[in-house]
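> sequence plus predicted model, see below.
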Amino acid sequence: MSSESRPNVDHDPHADCTACGAALAEQRLALQTYPEAGENSIAGLSAGGLLYCPDCASEPVELLAAWDDHAHPPIDADRSIGGGYREIRDRCSFCAEELGSAPVVGVELYRRPSDTLPAYANYTLCSDCKEVFEEFLANVRGR
């Protein structure tokens, strides 16, 4: 397995919202990103993870609800987690275009079940949609 690991965000009672800094209660949106290649990481996410309070999560929830999720990617010692996202998916979860040869980024969603999103989901983004998502996240953080 790669050195990347999934966070245990549902059990961290001392976490703060990435966007507004408010202390988080049990209801929260958490996103983790996994680049296929280092140069394809989401700018501003040194550790890859984001946590949102219910108020700040409204726009990300609306966006993610439109994406096409897929099964958990295969993970083993011979590939990074991000590499597993390419193996399980041949189309972008956002634009539905073929992934092509450019590096992809995987997105994992962790959510307390109580609204339109599942408690856990996986998405794969092509490099163009990764850039759009990166800009979107910067705007959510910049409020």
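Cool, got the structure. The shown structure was predicted, so the numbers you read here are calculated from the model rather than taken from an experiment.

> from here on, just use CA atoms for contacts and neighbour counts.
Fine.

> can you check the distance spanned by stretch 123-132, start to finish?
Taking CA to CA, to the nearest Å, stretch 123-132 runs 14 Å from one end to the other.

> can you give me the buried ones in that stretch?
123, 124, 125, 126, 127, 129, 130, 131 (16 or more other CA atoms under 10 Å).

> after the helix or strand hosting residue 61, which helix or strand is next?
For residue 61, the host element (DSSP states H and E) is helix 54-65. Using DSSP H and E, the helix or strand that follows helix 54-65 in sequence is helix 81-88.

> let's bring in a second model and compare:
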Amino acid sequence: MGDILVIDDDASSLFLIQDLLTSMGLGDKVTVATNVSDALSLVQNRIGTAQFPDLVLLDIRMPETDGFAFLEKLKTLSCAPHPDPKVVILSYYGNRKYQEQAEQYQVTAYLKKPLTREKVLDIINLS
């Protein structure tokens, strides 16, 4: 597993996700962003580097700009020479409308929070 970018505005969720990934030996691969703007800057700044994320764990509901805006802007970025990162949406909402909207962006998975060890292993197997 390469680098992982976690985008979530909730400090508690970020802590739990980082703690889980650290306990699984992936902590040194994790970078966090608390909003879409910072996440997009991070992705752009890492194009062409070894720290470009292979996986994005994305909260869908954030106050200023939601996760769908991130997905829309990610589509317009040229990530070459890297393949586009795999995106897994993490949400407390099992809302079918959100899931259908996520499918339009060809996300790898739409998972309900909280993230668990089993879900991480499933994500790694999908990657």
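Done, it's in. Quantities reported herein were computed from a predicted structural model and do not represent experimental measurements.

> TM value for the aligned chains?
Once superposed, the chains reach a TM-score of 0.30 (TM-score structural alignment, normalised by the length of structure 2), with 67 aligned residues with a CA RMSD of 4.9 Å.

> on that earlier part again, possible to save the buried residues of stretch 123-132 of structure 1 as TSV with secondary structure?
What follows is the buried residues of stretch 123-132 of structure 1, written out as TSV (DSSP: H, G, I helix; E, B strand; the rest coil):
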residue	secondary structure
123	strand
124	strand
125	strand
126	coil
127	helix
129	helix
130	helix
131	helix
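
> out of the residues you listed, flag the one nearest to residue 84 of structure 1.
residue 124 (9.9 Å; CA to CA).

> so that closest one makes contact with residue 107?
Yes. Counting by CA atoms under 8 Å, residue 124 of structure 1 touches residue 107, with 6.2 Å between them.

> A strand includes residue 111 of structure 2, no?
Yes. Under three-state DSSP, residue 111 of structure 2 sits within a strand.

> now do the buried residues in the helix or strand hosting residue 118 of structure 2.
If you go by DSSP H and E, residue 118 of structure 2 is part of helix 117-126. Neighbour-count burial for helix 117-126 of structure 2, counted by 16+ other CA under 10 Å, picks out residue 123.

> which helices and strands does that helix pack with?
The contact analysis (3 or more CA pairs under 8 Å, 6 or more residues apart in numbering; DSSP states H and E) places helix 117-126 of structure 2 against no helix or strand.

> longest single helix anywhere in structure 2?
helix 11-23 (DSSP state H).

> now for whichever helix or strand comes after that helix, which elements pack on it?
Sequence-wise, the next helix or strand downstream of helix 11-23 of structure 2 (DSSP H and E) is strand 30-33. With contacts taken as 3+ CA pairs under 8 Å, 6+ apart, strand 30-33 of structure 2 sits against strand 3-7, helix 11-23.

> 10 Å instead?
strand 3-7, helix 11-23, helix 36-46, strand 53-59 (3 or more CA pairs under 10 Å, 6 or more residues apart in numbering; DSSP states H and E).

> can you check what angle separates the shortest one from helix 36-46?
To tie it back to what came earlier, the one meant is strand 3-7 of structure 2. Angle, strand 3-7 of structure 2 to helix 36-46, by axes from the mean of the first three to the mean of the last three CA atoms, to 10 degrees: 160 degrees.

> same deal with the second one?
Our comparison of helix 11-23 of structure 2 with helix 36-46, counting by the same axes, to 10 degrees, yields an angle of 30 degrees.

> mind listing what's buried in helix 11-23 of structure 2?
Those buried within helix 11-23 of structure 2 under the rule 16+ other CA under 10 Å are 13, 14, 17, 18, 20, 21.

> out of these, which comes closest to residue 98 of structure 2?
residue 13 (19.3 Å).

> wait, isn't that closest one in contact with residue 57?
No. At 11.4 Å, residue 13 of structure 2 and residue 57 do not qualify as touching, with contact defined as CA atoms under 10 Å.
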